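Chemist: below is the sequence, then the predicted model.
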Amino acid sequence: MILNCIAVDDEPLALGLVCSFIEQTPFLRLAGSFSSGVTALAMIHEKEIDLIFLDIQMPDLTGIQLARILDRQPGSNGPRVIFTTAFNNFALEGYKVDALDYLLKPFNYEEFLIAANKGRAYAELVKPARQAAILTEQEEEYIFLKVEYHLVRVAIKDILYIEGLKDYVKVYLENADKAILTLTSLKVLEQKLSAKIFMRVHRSYIVSLEKVNSVTKNSLTIGSLSITVGEQYKDAFNTYLSRWM
């Protein structure tokens, strides 16, 4: 596993040393080096960076401040920080921003490698979980519907709306001549489909929000179909409706 790294330090000699350590470490790849936290932040937002070797005392934006910015970003897939500093009184601050390690200058390659290995160990734990999440997202691009004696794969992006018919449901698809009739219930399909994309708006209808053409206070249209929103679904629908206003 190769980790993309950047080095950030306003002292040219210290920055050059960290860069040389990164380049001689087989599992590290130097993606960039920066003399300020502000310029480093731009690359962090543009590229996938796994590990940052970060000086603490810098003008404009300190290493602690940069780490706090990264720590406040949503999700847990951002880069991890290894602090490099000439001062030993920032250990508590490093702990608060969940830094992987704290290298006290001057440090040698052996000390650097121990810290880098912590970064590799963390990545080996986290990256398989990321890949599993990506696989789950890919699997959720489709649902399988039982049609007579077959399982039919249906792309979620093609679903317009779903109509409940007692023991069956009809799944209406974009650019399809007829709906798919399957032996299941709206409740079962509602549990399978993402609430970010689909909404139950009536006891007999689930709609794809991406396919809605127009809305009023109490109804919506998809294609030529107009659906009145059921009383028990109005709160959720009104939240959705506010996006149109």
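Modeler: Sure, I can see it. Predicted model, so just to flag it, every value in this text is computed and none were measured.
Chemist: okay, CA-based contacts and neighbour counts for the rest of this
Modeler: Noted.
Chemist: list the buried residues of the helix or strand that Gln65 is a member of.
Modeler: In this structure, Gln65 is located in helix 63-72 according to DSSP states H and E. By 16 or more other CA atoms under 10 Å, the buried positions in helix 63-72 come out as 63-64, 66-68, 70-71.
Chemist: contacting residues for Leu160?
Modeler: Residues in contact with Leu160 (CA atoms under 8 Å, 6 or more residues apart in numbering) are 171-174, 207-208, 211, 222.
Chemist: buried stuff in the helix or strand hosting it?
Modeler: Take DSSP H and E as the rule and Leu160 turns out to sit in strand 159-165. Neighbour-count burial for strand 159-165, counted by 16+ other CA under 10 Å, picks out 159-165.
Chemist: ok, the residue nearest to Asn88 when sequence neighbours are not counted to Phe83 distance?
Modeler: Nearest-residue entry for Asn88: Leu104, 6.7 Å, with adjacent residues in sequence omitted and distances by CA to CA, 6 or more residues apart in numbering. From Leu104 over to Phe83 the distance is 8 Å, taken as CA to CA, to the nearest Å.
Chemist: look at those two and report which has more neighbours.
Modeler: A count of neighbours by other CA atoms under 10 Å puts Phe83 above the other of Leu104 and Phe83, at 24 against 16.
Chemist: mind checking the SS state of the spatially most central residue of the chain?
Modeler: In the chain, the centroid-proximal residue (CA atoms, centre = their mean) is Gly75; its distance is 6.1 Å. In terms of secondary structure, Gly75 is coil; the call rests on DSSP: H, G, I helix; E, B strand; the rest coil.
Chemist: any idea how far Glu190 is from the residue lying closest to Ser208 once chain neighbours are set aside?
Modeler: Closest residue to Ser208 apart from its sequence neighbours, by CA to CA, 6+ apart: Phe198 at 4.6 Å. Phe198 is 8 Å from Glu190, where distance means CA to CA.
Chemist: and the next helix or strand past the top helix by length along the chain?
Modeler: The longest helix of the chain (DSSP state H) is helix 109-139. Sequence-wise, the next helix or strand downstream of helix 109-139 (DSSP H and E) is strand 142-147.
Chemist: elements contacting the next helix or strand after that following strand?
Modeler: As assigned by DSSP H and E, the chain's next helix or strand after strand 142-147 is strand 150-155. The contact analysis (3 or more CA pairs under 8 Å, 6 or more residues apart in numbering; DSSP states H and E) places strand 150-155 against strand 142-147.
Chemist: try this one next to it:
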Amino acid sequence: MANILIVEDDKAQRENLKTMIQEMGQALCVLEAQNAHEAFEISTANRIDLFYLDVHLPDVSGLELARKIREVPYYNFTWIIFITSHIKYMLEAFKEIHCYDYILKPIEKDAMQNITMKLLTNNKPDIEEKTERKHIFIEISGVMVKIFVDEIVFVEVYRKTCVLHTIKGKYEVKNLSLKKILSTTPKGSLVQSHKSYAINIGLIQEINKKLSCWEIIFKNYEEKALIGDKYKDNVMNICKQYIIRR
């Protein structure tokens, strides 16, 4: 099932576009957001296959939202379609943000349905097909296990045991250091937050600062990681890159 996110502050227009997509009779999940802040939260909690972004949003512009979306590695080449009444904005969008088309208001149902079907049939742009999904191999009881880096929630090391917490489960490896994990995974994919933890910034739900050692709560994952004093500034500086200002 493909996930489509509609970002439009006008409720009537948002509902109209949603209805057009649902009438296509395909296995499509339509998500909605009324501003950029809400849209970015939804796009980090879900894997979006196609974005429809209104250029004019109440908090920041759709163009600024698209730039933030592009900073997330998974969305480097995801389809982005702009909704606009003014074609003048589209030159900037094509050059800087690599959007793939736009729809002018008032939206024509046939045009919108045709482009949706075309893009989802082709899945992602050709350039992404040439980009291998990052992964590592770990050996457990003589078996080599392939783990995709974007599925790692956090890594925890204690008593010479390394635990990889992933969205598909936990893997324990003896005599594997945190330093070795960080040197093996692609640069920036995991960030050290504590002498015993390295975290996936993109999967953070909340950071609890009420305790001396901050706690990290992740999306759809019960266990927590920690942020030690030595690493607080670095983690927060990285997190700020993903903030959508209201």
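Modeler: Cool, got the structure. All of these numbers come straight from a predicted model, not from anything done at the bench.
Chemist: ok, and the most crowded of the contacts of Leu160 of the first structure?
Modeler: Ranked by neighbour count (other CA under 10 Å), the contacts of Leu160 of the first structure have Val207 at the top, with 24 neighbours.
Chemist: the residue nearest to the centre of the first structure: what's it in contact with?
Modeler: Listed by CA under 8 Å, 6+ apart, Gly75 of the first structure has no contact partners.
Chemist: how many neighbours does the nearest residue to Thr166 of the second structure once chain neighbours are set aside have?
Modeler: Counting by CA to CA, 6+ apart, Thr166 of the second structure lies nearest to Ile152, which is 4.2 Å off, once chain neighbours are set aside. The tally of other residues near Ile152 of the second structure (other CA under 10 Å) stands at 22.
Chemist: surely Ile152 of the second structure is in contact with His165?
Modeler: Yes. Counting by CA atoms under 8 Å, His165 is a contact partner of Ile152 of the second structure at 6.0 Å.
Chemist: name the residue most distant from the centre of the second structure?
Modeler: Gly142 (33.6 Å).
Chemist: and the gap between that residue and Ile227 of the second structure?
Modeler: Here Gly142 of the second structure is placed at a distance of 33 Å from Ile227 of the second structure (CA to CA).
Chemist: now do His194 of the second structure
Modeler: Noted for His194 of the second structure: a distance of 5 Å to Ile227 of the second structure, by CA to CA.
Chemist: those two - which one has more neighbours?
Modeler: Per other CA under 10 Å, whichever of His194 of the second structure and Ile227 has more neighbours is Ile227, with 26 against 20.
Chemist: I'd say the more buried one and Trp214 touch.
Modeler: Yes. Counting by CA under 8 Å, Ile227 of the second structure touches Trp214, with 5.0 Å between them.
Chemist: excluding chain neighbours, what is closest to whichever residue in the first structure pairs up with Gln113 of the second structure?
Modeler: In the first structure, the residue equivalent to Gln113 of the second structure is Leu113, according to TM-score structural alignment. Nearest non-adjacent residue to Leu113 of the first structure, counting by CA to CA, 6+ apart: Thr25, 7.7 Å away.
Chemist: and what about that neighbour, helix, strand or coil?
Modeler: Following three-state DSSP, the label given to Thr25 of the first structure is coil.
Chemist: so what's Ala67 of the first structure up against?
Modeler: Contact partners of Ala67 of the first structure, counting by CA under 8 Å, 6+ apart, are 81, 97.
Chemist: typo on my end, it should be Arg47 of the second structure
Modeler: Residues in contact with Arg47 of the second structure (CA under 8 Å, 6+ apart) are Asn3.
Chemist: so it: helix, strand or coil?
Modeler: Put simply, Arg47 of the second structure is coil when judged by three-state DSSP.
Chemist: how close does it get to Ala198 of the second structure?
Modeler: In this view, Arg47 of the second structure and Ala198 of the second structure are 23 Å apart by CA to CA.
Chemist: ditto for Thr161 of the second structure
Modeler: From Thr161 of the second structure to Ala198 of the second structure the distance is 14 Å (CA to CA).
Chemist: more crowded one of these two?
Modeler: Neighbour count, other CA under 10 Å: between Thr161 of the second structure and Ala198, Ala198 has more, with 26 against 15.
Chemist: okay, now Thr121 of the second structure: neighbour count?
Modeler: 9.
Chemist: ok, now Val215 of the first structure?
Modeler: Number of residues near Val215 of the first structure (other CA under 10 Å) recorded here: 17.
Chemist: Leu145 of the first structure too?
Modeler: Counted with other CA under 10 Å, residues neighbouring Leu145 of the first structure total 18.
Chemist: can you check Lys130 of the second structure too?
Modeler: 8.
Chemist: could you look up the SS state of Asp59 of the second structure?
Modeler: Following three-state DSSP, we place Asp59 of the second structure in the coil state.
Chemist: Asn35 of the second structure versus that one, what's the distance?
Modeler: Going from Asp59 of the second structure to Asn35 of the second structure by CA to CA gives 6 Å.
Chemist: got it, and Thr116 of the second structure?
Modeler: 22 Å.
Chemist: please apply the same query to Glu8 of the second structure.
Modeler: Counting by CA to CA - Glu8 of the second structure and Asn35 of the second structure are separated by 7 Å.
Chemist: when these two are compared, which one has more neighbours?
Modeler: More crowded of Glu8 of the second structure and Asn35, by other CA under 10 Å: Glu8, with 26 against 23.
Chemist: ok, the more buried one touching His37?
Modeler: No. The pair Glu8 of the second structure / His37 is not scored as a contact, 12.0 Å apart, by CA under 8 Å.
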